[in-house]
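Chemist: only geometry, no sequence info:
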């Protein structure tokens, strides 16, 4: 099931785009988005933070900023497919309740089904720790080092029905240094992510049509 590609409306400082940030862990990416928002009026405003666990540490960032934060664990359903779809239904319900206009995945470790993506396609973005299309998937830093890469970085992209295959919005390069291990490269890329993601979200909010046509079949 593939949904139509529909971008959000144009936001402004007087009428900012309503975004939800989805996390799984400590939420350092979320913290960078909230810090960017706090500096001056932006064309987007975080209205909701969702996590796939009640225990996700990043929920505290939202609470401290006065933003509604909700943990939605996987429901207790034996059938894995049914469990996954029900979980996505619960996430979708909250996004709709808060009139979400753009979803930013920030360290969210679940892969959405085509059913969910179809509902939000064009309004669902992610940041990945490599220069896509190189090194997709969960082990980007390991793969970059194993490949002998001298440049890595991060990519903000629209989410489609594949894994890290959506069209690219923005990228930032970082060097891979001699002697780097996975942790070294991860920390360097993470710093680039924290600079790139908030700026890109703001750019999308200001002018969605700058990136793709408003309808993309």
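Modeler: Received it, and whenever you're ready, just let me know what you need. What you see is a predicted model; the values in this text were computed from it and never measured.

Chemist: only C-alpha atoms for contact and neighbour calcs from this point on.
Modeler: Noted.

Chemist: quick one: buried residues of the longest helix along the chain?
Modeler: Of all segments of type helix in the chain, defined using DSSP state H, the longest is helix 182-206. Applying a neighbour-count criterion of 16 or more other CA atoms under 10 Å, one finds 185-186, 188-194, 196-206 buried in helix 182-206.

Chemist: ditto for stretch 34-52
Modeler: For stretch 34-52, a neighbour-count test (16+ other CA under 10 Å) marks 34, 36-37, 42-52 as buried.

Chemist: Please narrow those residues to those residing in helices.
Modeler: Among those, the members that lie in helices (by DSSP H) are 34, 36-37.

Chemist: from the residues you listed, which is closest to residue 23?
Modeler: Looking at those and their distance to residue 23, the nearest is residue 34, at 13.3 Å (CA to CA).

Chemist: The closest one: what's it in contact with?
Modeler: When contacts are counted by CA atoms under 8 Å, 6 or more residues apart in numbering, residue 34 touches 46, 65.

Chemist: The structure to be compared is supplied as follows:
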């Protein structure tokens, strides 16, 4: 690792589109971070192939081989720590993390969630937004805390919900914003501009609003 470069470990479970966004940002020179490893709890995750093509180390730790969530998380933490990361990035990692794991990486673990948090924590966010008749939807990058999808927001992108939208069309619109804001947040952290303190996100020494830095695409 080059002195002053942020070491990042990315955790995935699936296709890895947000991982690809990070790789692309690195390759364009707009993300100054070392993507030192990609770890998946699923051996068939397509994101592993993306990492291999980008010459990033890959690891598989199959959660089905462990008797308990605590045992899996302990093994995962040991694997992560072998890469000495400054930041852990959850990019479609479909596991609920134990308190001990979250505390281990407090203030240095980010997640991306496809809703305008605190709305629609958990699953099926696009369907829930459509069923509620929402006029706007979006995505939030946040620090990870013990509350599921409840950590301090870093950056949020809003998109319109259009007449005739389906889960798929809305998801695609949100995903476009995911690929923009996740590299931004990781770069802020890498540049020592972003931190978590007092259960708030801070950017350039100032506390961010509860919704984080806002990108509004609804106009």
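Modeler: Right, received. Where do you want to start? It should be emphasised that the depicted structure is a prediction, and the values quoted were computed from it without experimental measurement.

Chemist: got a list of what the residue positioned nearest the centre of structure 1 touches?
Modeler: Taking CA atoms, centre = their mean as the criterion, residue 105 is the residue nearest the geometric centre of structure 1, at 2.0 Å. By CA under 8 Å, 6+ apart, the contact list for residue 105 of structure 1 reads 21-23, 124-127.

Chemist: Sitting in helices, which of those residues do you find?
Modeler: Applying DSSP H to the contacts of residue 105 of structure 1, no entry is found in helices.

Chemist: Pick out the most distant pair among these.
Modeler: Using CA to CA, those span at most 13.4 Å, a distance reached by 23 and 124.

Chemist: Settle it for me: which of those two has more neighbours?
Modeler: Taking other CA atoms under 10 Å, residue 23 of structure 1 and residue 124 do not tie; residue 23 has more neighbours (27 against 24).

Chemist: With adjacent residues omitted, what lies nearest to the more buried one?
Modeler: Closest residue to residue 23 of structure 1 apart from its sequence neighbours, by CA to CA, 6 or more residues apart in numbering: residue 108 at 4.4 Å.

Chemist: What helices and strands are in contact with the longest helix of structure 1?
Modeler: With contacts defined as 3 or more CA pairs under 8 Å, 6 or more residues apart in numbering; DSSP states H and E, the packing partners of helix 182-206 of structure 1 are helix 28-39, strand 44-51, helix 140-146, strand 151-158, strand 168-175.

Chemist: got a markdown table for those, with distance to residue 83 of structure 1 too?
Modeler: Written out in a markdown table, the entries for those read as follows (distance: least, CA to CA, whole Å):
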| stretch | distance to residue 83 of structure 1 |
| --- | --- |
| helix 28-39 | 26 |
| strand 44-51 | 16 |
| helix 140-146 | 28 |
| strand 151-158 | 25 |
| strand 168-175 | 30 |
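
Chemist: To residue 100 of structure 1, which of these lies closest?
Modeler: That would be, of those and by CA to CA, strand 44-51, which comes in at 7.7 Å.

Chemist: Could you tell me where the next helix-or-strand element following that closest one falls in structure 2?
Modeler: Per DSSP states H and E, the first helix or strand lying C-terminal to strand 44-51 of structure 1 is helix 59-64. For helix 59-64 of structure 1, the aligned range in structure 2 is residues 48-53, judged by TM-score structural alignment.

Chemist: And for stretch 182-189 of structure 1?
Modeler: Counting by TM-score structural alignment, stretch 182-189 of structure 1 corresponds to residues 167-174.

Chemist: post-alignment, that stretch versus structure 1, mean distance?
Modeler: Superposing on structure 1 places stretch 167-174 of structure 2 at an average distance of 0.6 Å from its equivalents, by mean CA distance after the TM-score superposition for structure 1.

Chemist: Before I go, just wanted to say thanks for your time.
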